[in-house]
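[1] Structure for this input, please:
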Amino acid sequence: MTGELILCRRCGETKARSAFNNQGHSSLPRQPCKQCRSVARRAEYIASGGSRVSHAQVLRDKYGLTPEQYDRMLQDQHGLCAICGQPETRVGSGGEPRRLSVDHDHRTGAVRQLLCGRCNSVTWAVEESPGLLDEVRKYLERHRRLGDG
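    Predicted coordinates for the structure are as follows:
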């Protein structure tokens, strides 16, 4: 809908949908608005002395976790994804394996467990649209039958 107006949770202003970024896993707009996100990123950059935000800052600001709590979760899971039981396969820009993602409820912010990138993406999609999992299962079964021919 082109005339859709959305309330930014940070600045409290009602803005056009175009003032918000899209989320890859949902049709809902990413909060807060583009302008508030830009101001926050700039402030974080300045506060860090011009360096990128650290892993510890992300854990604290986004999930309310300390690095020690993350490390304890990682140890409790033996360094493996809580869903598929595999280590992270995504690699960062330096070629090193990335850290497991902190999975959390997007409505409440409650931290659940650590997931690999693949399982985290699937969880996002299913959380936003619970019926999607059943539809994917039906799709795969339909194509398995077609392939058995």
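[2] going forward, measure contacts between C-alpha atoms and count neighbours the same way
    Noted.
[3] give me the element residue 112 is part of.
    Taking DSSP states H and E as the definition, one finds residue 112 inside strand 111-115.
[4] Please give the structure of this sequence too, so both can be compared:
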Amino acid sequence: MKFCPRCEEVKPLEAFSKNRSSRSGVHGYCKPCHTKVCAENRVLNHGSGRNYLLKLRYGITEQEADAILAAQGGVCVICLRQPAAHVDHDHVIGRVRGMLCFKCNNGLGQFEDEVWRLEDAADYLEGRGSHARRLWLEFDATTIVGRSRRHLEVMYGVARADALGSARHYKLRERYGLTEAEADSLVALQGGLCAICGDREPEHIDHCHDSEAVRGALCLGCNSGMGLLGDDPGTIRRAAAYLDGSLVTEVPVDGGGVRLSFTLPDVDPAGVGKDGWERVRDEDVRRRKALRDAAWEAEWCFGGPFADPFAQALVGSAR
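    So this is what the prediction gives:
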């Protein structure tokens, strides 16, 4: 038994946290009181618990975090839709990059802060890249619908599952319209690797939530990361630009000083307002897609060194 001087109660030793540096082997206060004392000390020494955690995790103060948020106009710098509530930092060098919403911050983590995976994910959603080309060669389409699903079975000579299929068969059929054999054929068509990153085992069937068309089989990280970023190629491209350092820049302002710029065309975040970001975002996404389309056309379609009938058909259908 031990006496806690804060709550003034005698409690069993199990009610106290262990402390090998003390003579008794436990802390002087019981566990609930010890938690309260630590919280009070953080406020006393650091001003607030939030300030303590910001300095501990990111090396910035509460005032510096609020200044970053104000410079962004209060909005997540990637999706431009949700309020920014999380400090994002480079896990290698520890540098703070900006303030993000919960989904964008976690989406970057699922993609392991890899720019190339984000760029490939955006191409995947827009029906570009090696996976889309492979599907186009097999099915004359960049997604799997209708006859394409049955063709997966014909390609690999597997029989269609009977009525008494496995639990996985029923789950796949209910969610994606695929049988178990068709899903296995899709994975085999991809060489047993994720359709985006190409270096992990695919664990999930990915499909468009609007058209219900199956796009491919993905690993957990790519599938979760795309979901957190809304399956939106515009947001994913902004996330890639954010990581490579080209999204957020500083521009001079009249009278001296600088402000942040992270949209195309450039707008002052302080002048957008809470209800104006959707319009700004739509224009930004439209311009970034136009730049990507122009680069794709120059590289793969007409006059580029890698002229490809698939790319020409893709650009032609988009027009």
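[5] Report the TM-score for the pair.
    Once the chains are laid over each other, their TM-score by TM-score structural alignment, normalised by the length of the first structure reads 0.48; 84 aligned residues with a Cα RMSD of 2.8 Å.
[6] Counting by contacts, list what the strand holding residue 112 of the first structure packs against.
    helix 67-76, strand 101-104 (3 or more Cα pairs under 8 Å, 6 or more residues apart in numbering; DSSP states H and E).
[7] Of all those, which one is nearest residue 115 of the first structure?
    With Cα to Cα as the measure, strand 101-104 is the member of these nearest residue 115 of the first structure (5.1 Å).
[8] now for the closest one, which elements pack on it?
    strand 111-115, helix 117-128.
[9] if we go to 6 Å?
    Taking 3 or more Cα pairs under 6 Å, 6 or more residues apart in numbering; DSSP states H and E as the contact definition, the neighbouring helices and strands of strand 101-104 of the first structure are strand 111-115.
[10] buried ones in the strand it packs on?
    For strand 111-115 of the first structure, burial by neighbour count (16 or more other Cα atoms under 10 Å) applies to 113, 114, 115.
[11] Now tell me what touches the one helix or strand residue 141 of the first structure maps to from outside.
    Assigned by DSSP H and E, residue 141 of the first structure belongs to helix 132-148. Surrounding helix 132-148 of the first structure, the residues in contact under the criterion Cα atoms under 6 Å, 6 or more residues apart in numbering are residue 126.
[12] Next, count neighbours for residue 68 of the first structure.
    As a burial measure, residue 68 of the first structure scores 10 neighbours (other Cα atoms under 10 Å).
[13] residues in contact with it?
    Taking Cα under 6 Å, 6+ apart as the contact definition, residue 68 of the first structure lies against nothing.
[14] Can you give me the distance of residue 37 of the first structure to residue 68 of the first structure?
    In this structure, residue 37 of the first structure and residue 68 of the first structure are separated by 28 Å, where distance is defined by Cα to Cα, to the nearest Å.
[15] if we can go back for a sec, report the inter-axis angle for the helix holding residue 141 of the first structure versus helix 117-128.
    Calculated by axes from the mean of the first three to the mean of the last three Cα atoms, to 10 degrees, helix 132-148 of the first structure forms an angle of 120 degrees with helix 117-128.
[16] tally of neighbours for the closest residue in space to residue 214 of the second structure that isn't next to it in sequence?
    If you skip the residues right next to it in sequence, residue 214 of the second structure has residue 207 as its closest partner in space, 4.1 Å away by Cα to Cα, 6 or more residues apart in numbering. One way to gauge burial is a neighbour count; for residue 207 of the second structure, by other Cα under 10 Å, it gives 19.
[17] From what I see, residue 207 of the second structure and residue 216 are in contact.
    No - with contact defined as Cα atoms under 6 Å, residue 207 of the second structure and residue 216 do not form a contacting pair (7.2 Å).
[18] Would you check that residue 86 of the second structure makes contact with residue 100?
    Yes - using Cα under 6 Å, residue 86 of the second structure is in contact with residue 100, at 5.2 Å.
[19] out of these two, which sits in the busier spot?
    Using other Cα under 10 Å as the criterion, residue 86 of the second structure and residue 100 rank with residue 100 on top: 25 against 18.
[20] do you know how far that one is from residue 261 of the second structure?
    The span separating residue 100 of the second structure from residue 261 of the second structure equals 15 Å under the rule Cα to Cα.
[21] didn't residue 62 of the second structure look like it was pressed against residue 51?
    Yes - the criterion here is Cα under 6 Å, and residue 62 of the second structure meets it with residue 51 at 4.8 Å.
[22] more neighbours, those two?
    It is residue 51, of residue 62 of the second structure and residue 51, that has more neighbours when counted by other Cα under 10 Å, with 20 against 17.
[23] For residue 290 of the second structure, the count of nearby residues, please.
    Counted with other Cα under 10 Å, residues neighbouring residue 290 of the second structure total 12.
[24] That concludes my questions; thank you for your assistance.
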